[in-house]
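1. here is a sequence together with a model predicted from it:
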Amino acid sequence: MTPNAASTSSGPSRRSFLASTAVATAAVAGGMPLLTACGGSDNGSREGATSGKAADKLIPTYVARTIAKPDIPSKNGSAAGYTGKVDLAALAASVPEKLGTEAPLKIMSPLWGTPPKAGCAYYKALDAAAGTKVTWQNQDGNTYGAKLGAVLASSSIPDVVVMPGWLLTGKISNAVTAKFMDLSPYLAGDKVKKYANLAAIPSDSWRMGIFGGALRGIPMPYATANFIMPYYRKDIFDKKGYTVPKSPDEFLSWAKEATSAKAKVYACGDMMWSSANFFGVRPSGTLGWNIGDNGKLTYRVEEPEYLEALEWSRKLFAAGVVHPDDKARSGDPGQRFTAGQILVFNSDNSAWYVKTAEQAKSNPAFEMEAMDLFGADGGNPTLYAAQPAGIWSLIRKGASKETVENALAAANFAAAPYGTKERMFVDYGVEGTHYTVKDGVPVKTDQGNSEVINAWTMLAAPAPYFAHPDLPDIARKQVEWQQRMGAFTKKTSTFGMNIVEPTRYATLSSQFEQLEIDFVRGHRKLSDVQQAISTWRSSGGDKLRDWYKQLLDKNGSGN
């Protein structure tokens, strides 16, 4: 069974480069819940957050459900890992009775890849098993934000909308409380026990589903030790005798040695995401706010590490060690990586399995590993925990009771834990049609590869785990990497909070993404970045700081 990753693509074009929490592909950063500092009920302000006892009244009762014991338990905020074979003939049922009534249900979700055809065998089989009748409105994940904004501004909203955290900014963030319903009457407290798989989602993840003082989002849980990984071509490193760099200086020195423009081989792609982790820059969005040891509340761009990370990335471009297509922001870095045109690239944790499986037949010598993150001085890194959830399924306001119950039935099916018939169904489809079993391992057919892709997996998920029956060693490496990095992880003051900022600050930080891109490529000066930080403060940053201070004074700190 596959990992419950958000998608299998990730790159600097999808989010600001210093957002250091990604999904499993997503990315996994932005979006963020605890009590309303400045209002936050359906009848009041939509700003703020909900925490403490107020949040406890809203979230579902947690009922642990581990049907298959993980071979590697979660540690330091990591996902769990399954490395042994599962007896496919003895899978348990996590949904013994169909909870759906086959009422029509429209779901809009981002999808990376070619969407399956409506009415395909996979969709029909899942509907029959769950008792649902879903019409999937899959949208290109890379342009989902634009589509989402247009849909939320219209009067026609699908029954269920999948909301990625990296899009929870500005008007979209405020639209969540205006357009989507409070699910507390169906899920709060013991009500959730009707949906056993939803009840097994950790409480911290459910708290992230509180928007505007109400439980609106069904969460996709995240491991908090979830960071963009700097992958390297181990097979080429071994062949060339390269030593894996353990500091920014060592990386630059190695990169110059490894780059041969004449041979069209470059050390790396755009490393801006990893530079954030190397230099200890906080994520973008609400996680970027933190009260330091000096008692001062600052935003990420105000810290010296922010400029240090940018300047180091600029050195890579200036040294000519970054592939020209990465500099031009064109093409797919992942393809350049597997082709050996770049030896290091950034991506989320899902790439480890995806790229390895992709190359297994065509390039059996291919081997990739993830570098351990290091600090600016070559010592231990300073890393910031990802939020415990980063994607939500939301049900539109005004939906009928039957629509809500069918949406929850679908989500409950999608959230089935590892080692169950439902998880196997969601991840692999129908045996003989979408997969075959070889030596006890499920192997997707061509039809499976074209139909069983990230639709149902986006609706809901169990607690984070990695499991690759065909490549169990990759699952082990993914978990162990997260556990090692998790040992250096800190929480910001806004950890665990789903904060809706005032709309007047919606575009306050929007200038930085393009400025960062231009600066590291040598198109803008350091003084331009410094001026942008100064302008950010004077045009609302200082007032937003006061707003956050009030929120944290009322709700307490997330760390």
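-> Okay, I see it.

2. contacts and neighbour counts: CA atoms only from here.
-> Noted.

3. show me what contacts Ser275?
-> Counting by Cα atoms under 8 Å, 6 or more residues apart in numbering, Ser275 touches 18, 309-310, 312-313.

4. farthest pair within those residues?
-> Comparing all pairs in the contacts of Ser275 by Cα to Cα, the longest separation belongs to Leu18 and Trp312, at 12.8 Å.

5. okay, these two: which has more neighbours?
-> Shown here are Leu18 and Trp312; by other Cα atoms under 10 Å, Leu18 has more neighbours (26 against 22).

6. out of the contacts of Ser275, flag the one nearest to Ala196.
-> Proximity of those to Ala196 (Cα to Cα) peaks at Leu18, which lies at 37.2 Å.

7. next, find the distance separating Ala276 from Leu383.
-> Separation of Ala276 from Leu383 (Cα to Cα, to the nearest Å) stands at 9 Å.

8. ok, Gly331 next?
-> Using Cα to Cα, Gly331 is found at 30 Å from Leu383.

9. cool, Arg504 as well?
-> Using Cα to Cα, Arg504 is found at 30 Å from Leu383.

10. could you do Ala399 as well?
-> 41 Å.

11. second structure for comparison follows:
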Amino acid sequence: MSLNMSRRSVLRAAGAGAAVLAAGPALTACDSDGGPVSVSNEGTKQAAWPAHVPAKVHYDLPALPENGAPAVLDYPSLPLPSSVRSKPGDGSTVSCMALSYGAAVKLDSSNRLVRAVGDAIGVTLKPRFVIDTGTSYTTALATMMAGGDQPDILMIPATGAPSISEFIRSKCADLSEYLSGDAIKEYPNLAALPTRGWQLMGRIGGGIYGVPTYRYNAPQVGLFADRDKLEKAGIWGRGVGVQEFTDAMAKLSVNGRYGIGSSSAAAFGWTYHAGAAGAPNWWGESGGSFRFTADTPEFEQAVENMHRFHTHRIYNPDALTLGAGDAQPKFLNGTWLTWSNGTGAAAQIFSQVRGFTPDLAFPYGDRPNTPGGDSVFGFTVIKKSSPARIKMLLRILDFFAAPFGTKEFELTRYGVEGVHFTRDKGGAPAHATRLGQTENSTNLPFQYFNMAPQPLFFPGLADLTKRLYTSQKALLPICVPDASAAYRFSSATFSAKWAGVSPALNSAVMDAVSGKTKVSDWKGTVARIKQQNGIDRMAEEFAEAKSAAR
């Protein structure tokens, strides 16, 4: 049995924390004089970005253009080297909190993986993993902020939470003096994080308040496909027009089989289809001005395309009610010929396919893009404390940022040999033990506290690794980032209101695609979403932050 691979579901609902609004009014932070905290970078002295000292890692297939991931086909020779000089901890108790896409497991002293990681670090580790339901982590952050129960190490998702920037500025350590310029060289694994990651995380009030969990440039959402059937239908590869795609998919959607699969959580997979129509990845930018994706002609065209797919019965008829957990089997058993999903799940899902060749399809349309771009999954902040403790906590983040092929990476990603995994003939930790099927990086994602950019590597699946490497090579030239990424946490309006945007947009798309509302009314729908969520003010604050950045 293969080890569980960490994954994200598509449309984790970037900022889908609408439920947090039920927890009470947005929290506001105050400075030492009792006034409101400013998170803007405008007019501030801005900390220098950390120096970059790349780690030495061997790759079998080189890094792709456009900052794409390299690939590893064979696991490094044993014994693995260590990436830290000594245990980073001081014997104290360290609390930490992050989200999880797995299942709940006991986190007491009986948990062998938590104990092993704590022992390797040199602390009593007290982690808390909040299982993601689209809103649960945002709610947990709000509860934590209101109750004052702040952990030593806290993971912040890239989409934020209401008033999170103000909380970070007032309650978390300013790490600028420890990380700016050459100071970061005290933490070699953190110094190996690319400069682009720090820039995308951005500053708050001119300071560096976190450590980014940086990922290579990659499509975040792709169209998982039965390549065999799409090739036979003549719609595989570049240059497939919308009408050609629609006609072929309609012919394939017969006898209980559907060309495009979707669940209620995915909202008809609009993230992928908006990119196919050429819409921005959440935010576009031109000449210093920012524009919300739904407020573009390309997005409106995508809604019209999806409505056409729905009327031609290309989507599964239960797309509005099917649970996210019921989606994967539909693709695996061939009921769905394509399925829009997070590309991080591709290897784990594709490795289970039998009877057809799974692959990532190139988007249809005349000028398509695919959402992605080199990005941060999130970043980690540290509770205000003494300089000595802050340095110790940074050494722990340095431990978690260990590069691929090191002892620290193997421990946090796969666990303890013989306890959580056994090796294949190539030495890779490819087989989970019974305990490892519960205590693993899906249910205990230490990588969300920090992780070095990871190459494509799937134990025992070299052919699949090559296929995904080839797919990414084709998709990277049309991969576009969210233009707001580096400026979100210096926008007070984003911090306060973004949580409501994704649920509102998902609902609007589902209504328009299913025919509950008219596609011709789309502009009015978007105007209401913008007005209710402060979209125009966000755009202004992003522009101000971009102007102030240097």
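-> Yep, that arrived. Since the structure is predicted, the reported quantities are computational estimates derived from the model, not experimental observations.

12. higher neighbour count, Arg504 and Leu383 of the first structure?
-> Remark: of Arg504 of the first structure and Leu383, Leu383 carries more neighbours, 30 against 11, as counted by other Cα under 10 Å.

13. once you drop chain neighbours, what's closest to the more buried one?
-> Thr489 (4.6 Å; Cα to Cα, 6 or more residues apart in numbering).

14. burial measure for the one you found, as a count.
-> The number of residues packed near Thr489 of the first structure is 20, by other Cα under 10 Å.

15. for it, which residues are in contact?
-> So, once contact is read as Cα under 8 Å, 6+ apart, Thr489 of the first structure ends up touching 225, 382-385.

16. that one and Phe374 of the first structure: what is the separation?
-> For Thr489 of the first structure, the distance to Phe374 of the first structure - Cα to Cα - is 12 Å.

17. closest one of the contacts of Thr489 of the first structure to Gly44 of the first structure?
-> Ala385 (30.9 Å).

18. residues touching that closest one, list them.
-> 21, 224-226, 489-492, 495.

19. and the two most separated of those?
-> Across the contacts of Ala385 of the first structure (Cα to Cα), the longest gap, 14.6 Å, separates Asn226 and Thr492.

20. quick one: which of these two has more around it?
-> Neighbours per residue, other Cα under 10 Å: of Asn226 of the first structure and Thr492, the larger number sits with Asn226, 32 against 24.

21. before we move on, back to that, reformat the contacts of Thr489 of the first structure into JSON lines and put secondary structure and distance to Ala128 of the first structure next to each item.
-> As requested, these are exported to JSON lines (DSSP: H, G, I helix; E, B strand; the rest coil; distance: Cα to Cα, whole Å):
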{"residue": "Ala225", "secondary structure": "coil", "distance to Ala128 of the first structure": "37"}
{"residue": "Thr382", "secondary structure": "coil", "distance to Ala128 of the first structure": "48"}
{"residue": "Leu383", "secondary structure": "strand", "distance to Ala128 of the first structure": "44"}
{"residue": "Tyr384", "secondary structure": "strand", "distance to Ala128 of the first structure": "42"}
{"residue": "Ala385", "secondary structure": "coil", "distance to Ala128 of the first structure": "39"}
